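**Student:** Got a predicted model here, sequence first, then my questions.
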Amino acid sequence: MDQEDTALGVALLLTLLALANYRVHRANVTRHIQAMHRLRVIRRQLVKNIDMKRKIINAAAMALTSSQSKRRRQPRMWKKPRLSLWFETEVMGWWEEDRWLTNFRMKKASFQKLCYLLKGHMTPQINYVREPISLEVRVAMSLYNLASCGEYRVTANQFGHHKTSVHRHLRKFFKAVTSSMGDYITMPGADEAKEIAARWQNKFAFPQVFGAIDGTHIPITAPMDGSRDFINRKGWASVILQAVCDDKYCFRSINCGAPGSWHDAAVLRDSTLFRDCGRIPKEPVCIEDTSVNLLIVGDPAYPLLPWLMKGYPYHGIAAANTAERESFNVYMNSGRMLIEGAFGRLKGRWRKLLKRNELDLGQIKLLIATCCILHNFCESQGEQFYDTWLPDAETARAFPQPPLQPHRGTTDSTASQMRDAICSYLAKHHPLRTQTHA
């Protein structure tokens, strides 16, 4: 009996201990659940407080911005004061013709005619901010800039305007001149070509020539794309101006913008002159039983063509190894040098062509074409050219022209017969001449 009571007591004690442990565990679980619940409540309160603070901050910022915008003053437009009295009163008022010629490369009458020709493209529009720059000032600023090597700032200070105005109106001037005055550079018709040929023969004894062709390099800043193509054989970046001039230094055909590394013959074949060579007047005459067309003369860099004459080479089968052929070269070159003179007068008048320009390639082409047109305009107006305007030795050393590179292509047989006929004619009717060497 005592053993049963003892076992029952032990069982009861174990049951009580298990019940006590269960109650402790349940209490711990309950406390953990309560703690987690309190944490969730605290987190929701914190989130609500943060959102509330953000709303308060955003509302305050919007209110501050709104108040500042209401108090902000309207922006004012800044304008550089214009002091153009120098041109309007002094230049237009009492400048003598020589000062006009020195600064603008033309006299006042020619300047006024140029303004008349450009008024359809450069007349100022209505400006509601202030009075626009007049047509005369726009043209004068452009001529002044082209005639000097000065920067835009120098021209701007001289005329009392901002340099951006000079740059903007100079670009408009390029477009206006090339659009409205392009007919100042045209190939002569048959009758005019014969008149030029008659004057040419009277001056140089060389028959059937109405023009001379050559190329000259204009310094530029090479473009990023294909910059090596523009480096000529003297090592500086340039574009090539190919031109044909008559006996009065007027350009009859131009092709500008070819990369400086190109050969003169490649420039010729890429030009409008070569593509439209069928339109060149022929008007052949019989010389020494040979039909000889009207011709353009060029140096050895060009091919010998039925419309393009060049001298005898100094090497090879057709070399100038006789007195008659050497005399032919001397007579021909004496007239061919007119194109060299035309280039000198072009760059002397418009000295901007002597300076490396920062314009893009498209604007460089317009610049060169504009200067050529203005050159012809000045020549047609009979404007005087001063030899002191010619490029000096220092300028020539800064950008030396690349040496001549003779053309090595095949010779046209018809053109070769024409050359032999003229050579025979000169030997029969004129004294033999020899090349003088320095």
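**Tutor:** Looks like it came in fine. Model, not experiment: these values are computed from the prediction.
**Student:** Only C-alpha atoms from now on, for both contacts and neighbour counts.
**Tutor:** OK.
**Student:** Going along the chain, name the strands of the stretch 151-300 of the chain.
**Tutor:** Under the criterion DSSP state E, counting those that start in this stretch, the stretch 151-300 of the chain contains strands at 209-219, 238-245, 251-259, 285-287, 290-292, 295-297.
**Student:** The longest one vs strand 238-245, what angle?
**Tutor:** Interaxial angle of strand 209-219 relative to strand 238-245 (axes from the mean of the first three to the mean of the last three C-alpha atoms, to 10 degrees): 160 degrees.
**Student:** Just put the strands of the stretch 151-300 of the chain in a markdown table and tack on mean neighbour count.
**Tutor:** Rendered in a markdown table, the data for the strands of the stretch 151-300 of the chain read as follows (neighbours: other C-alpha atoms under 10 Å):
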| stretch | mean neighbour count |
| --- | --- |
| strand 209-219 | 26 |
| strand 238-245 | 25 |
| strand 251-259 | 22 |
| strand 285-287 | 14 |
| strand 290-292 | 18 |
| strand 295-297 | 25 |
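**Student:** Any idea which of those strands gets closest to Arg105?
**Tutor:** Between Arg105 and the strands of the stretch 151-300 of the chain, the shortest separation by C-alpha to C-alpha is 17.5 Å, and it involves strand 251-259.
**Student:** count of neighbours near Leu118?
**Tutor:** Burial of Leu118, expressed as a neighbour count using other C-alpha atoms under 10 Å, amounts to 21.
**Student:** now Val41
**Tutor:** For Val41, the neighbour count with other C-alpha under 10 Å is 11.
**Student:** measure it to Lys48 for me?
**Tutor:** 11 Å (C-alpha to C-alpha, to the nearest Å).
**Student:** How about Arg38?
**Tutor:** 15 Å.
**Student:** okay, now the one to match up with it:
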Amino acid sequence: MADEITLIAAAFIVLKNKQKKKRLWIRPYLNRRETLDNLSLEISLDNKLFKKFTRMSKGDFDFLLNKIGPKIKRNDTNMRTAISVTTRLAITLRFLATGDSFKSLMYLFRVSDASISTIIPEVCAAIIEGLKEYIKKPSGVTEWKQVAKDFKDRWNFPHCLGALDGKHVAITCPPNSGSQYYNYKQFYSIVLFAVTDARYNFLYVHAGVQGSISDGGVFRHTAFGKALLRQTLNIPHPETLPGREMLTPYIFLADDAFPLTENICKPYTLDLNIGSPKRVCNYRISRARRIVENSFGILCSVFRILHTTIDVELKHVQDIVVACAHLHNFLRRNTRARSLYSPPGTFDSEDIDVGRIMPGSWRDDEQSLTDLRILGRNATTRAKAIRDEFMHYFMTEQGRVAWQDKYLEGTSSR
């Protein structure tokens, strides 16, 4: 009897094992990644296609790979071969360049979507760490004065240390977040705040503040904003403008989304008659502040992930956005890289002979990201006096630009 029971139990176990379907460790078509040609490998053989595919030249790709390769490399195991560092970087750059879904990238690179969801955050974090020297806030008076000199030489605006702006980056609604990330434009977002120099490079970036925050909260939330308001940025001490007597602080240029303070200057909103001193001052402020608008414009037109609604975990969104900013500065590091990343016609330009501003090509997509608007500010008397001093300076012989009047006739105020 016992033997019969044993035989029945053994037969039951064998039958159960036969019925149990084995789970694949990896899908066969994905497992043939290294042996079969795929589109990404074909493209790597054509320099022009490679640049469009990854948004950088093959030389820049190899340079970046050497920078971050050790940080993203994974070891082979007895079970399977690790995904190569080249494929990991290519997947991430393609994701940033297009905003394609993980499923779409899976078919393109023969890497599972589960692996891609891990690879992209890891590579973005490695890009930020490996390229951290490309976004560096000036640390002392000498470096800040070099930034101010560039603004004076290139944009005829003295005592300017940078241009401030913010952009809403669309995201899917985070779980259990309520309306924290729901902005005034009626979509969920985080805010990308940035400071740029006179050459379209980022001096400082911060991403992650909830889209619903307003009334100066975004600016005050950042380490940069806190340091500026507490006067711990080590910026130069006030000096007189050429030909003037009043000690005038060094400033950052902003729009009406930011508070008017001793170190933040923004346009006037009243008494803007054509040819008036305030209108002239607004033009000069807006002309120099366009740098940050153009920087955001080229960033978003190249890295199209910023044109989409980013559908990843919230904890990874910040690294994705900041990694794009680091790549922006990296791709503008020399003349050759700049010519590929931002060719002539990319940024706004000026036709002095006819008095016209020629829009850059990035503006074709400018509606895809929304300006940060935090309207209504109480300005101190001191801050207003400083802005008035710049206004008076721009009307003097030393501060006047000979062709500025051409831009004031028939143009709208800002």
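**Tutor:** Good, I have the coordinates. Source: prediction; values computed, not measured.
**Student:** so which of the strands of the stretch 151-300 of the first structure comes closest to Gly278 of the first structure?
**Tutor:** Evaluated with C-alpha to C-alpha, these place strand 295-297 nearest to Gly278 of the first structure, the distance being 12.7 Å.
**Student:** how about the helices in the stretch 101-250 of the second structure?
**Tutor:** Remark: helices of the stretch 101-250 of the second structure, listed N- to C-terminal, are 102-109, 113-130, 141-155, 217-221, 223-229; assignment by DSSP state H, counting those that start in this stretch.
**Student:** Give the aligned range of the fourth one in the first structure.
**Tutor:** Pointing back at helix 217-221 of the second structure there. Helix 217-221 of the second structure corresponds to residues 266-270 in the first structure, going by TM-score structural alignment.
**Student:** circling back to that earlier point, now the strands of the stretch 151-300 of the first structure as TSV including distance to Ala60 of the first structure?
**Tutor:** Conversion of these to TSV gives the following (distance: least, C-alpha to C-alpha, whole Å):
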stretch	distance to Ala60 of the first structure
strand 209-219	62
strand 238-245	63
strand 251-259	63
strand 285-287	97
strand 290-292	94
strand 295-297	84
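**Student:** Can you tell me what sits against the match of helix 217-221 of the second structure?
**Tutor:** Residues external to stretch 266-270 of the first structure that are found in contact with it (C-alpha atoms under 8 Å, 6 or more residues apart in numbering): 242, 258, 274-275, 302.
**Student:** try 7 Å this time
**Tutor:** Around stretch 266-270 of the first structure, the neighbours that count as contacts under C-alpha atoms under 7 Å, 6 or more residues apart in numbering are 258, 274.
**Student:** cool, and stretch 84-95 of the first structure?
**Tutor:** The set of residues external to stretch 84-95 of the first structure that reach it, using C-alpha under 7 Å, 6+ apart, is 159-160.
**Student:** Could I get the buried residue list for it?
**Tutor:** Residues of stretch 84-95 of the first structure classed as buried: 84, 87 (neighbour count, 16 or more other C-alpha atoms under 10 Å).
**Student:** what's the spacing between that stretch and its chain's center?
**Tutor:** Once both centres are worked out by C-alpha atoms, centre = their mean, to the nearest Å, stretch 84-95 of the first structure turns out to sit 32 Å from its chain's centre.
**Student:** try stretch 157-176 of the second structure
**Tutor:** Between the mean C-alpha location of stretch 157-176 of the second structure and the chain-wide mean there is a distance of 8 Å, by C-alpha atoms, centre = their mean.
**Student:** Trace it over to the first structure and give me the residue numbers.
**Tutor:** Counting by TM-score structural alignment, stretch 157-176 of the second structure corresponds to residues 206-225.
**Student:** quick one: contacts for whatever residue of the first structure lines up with Ala254 of the second structure?
**Tutor:** Taking TM-score structural alignment as the criterion, the aligned counterpart of Ala254 of the second structure in the first structure is Gly298. Listed by C-alpha under 7 Å, 6+ apart, the contact set of Gly298 of the first structure reads 212-214, 308-310, 336.
**Student:** Nearest to Val24 of the first structure among those?
**Tutor:** Within the contacts of Gly298 of the first structure, distances to Val24 of the first structure taken as C-alpha to C-alpha reach their minimum at Asp214, with 113.6 Å.
**Student:** The closest one and Leu241 touch, don't they?
**Tutor:** No - if you go by C-alpha atoms under 7 Å, Asp214 of the first structure and Leu241 don't touch, sitting 8.4 Å apart.
**Student:** ok, and the closest non-adjacent residue to the equivalent of Met187 of the first structure over in the second structure?
**Tutor:** If you follow Met187 of the first structure across to the second structure using TM-score structural alignment, you land on Lys137. In space, not counting the residues next to it along the chain, Lys137 of the second structure is nearest to Leu203; the distance is 5.0 Å by C-alpha to C-alpha, 6 or more residues apart in numbering.
**Student:** Give me the distance between that neighbour and Cys160 of the second structure.
**Tutor:** Separation of Leu203 of the second structure from Cys160 of the second structure (C-alpha to C-alpha) stands at 13 Å.
**Student:** can you check Ile72 of the second structure too?
**Tutor:** On the measure of C-alpha to C-alpha, Ile72 of the second structure and Cys160 of the second structure end up 39 Å apart.
**Student:** same question, Ala170 of the second structure
**Tutor:** As judged by C-alpha to C-alpha, Ala170 of the second structure and Cys160 of the second structure stand 31 Å apart.
**Student:** So which residue is dead centre in the second structure?
**Tutor:** Within the second structure, the residue whose C-alpha comes closest to the C-alpha centroid is Ala325; the distance, by C-alpha atoms, centre = their mean, is 3.8 Å.
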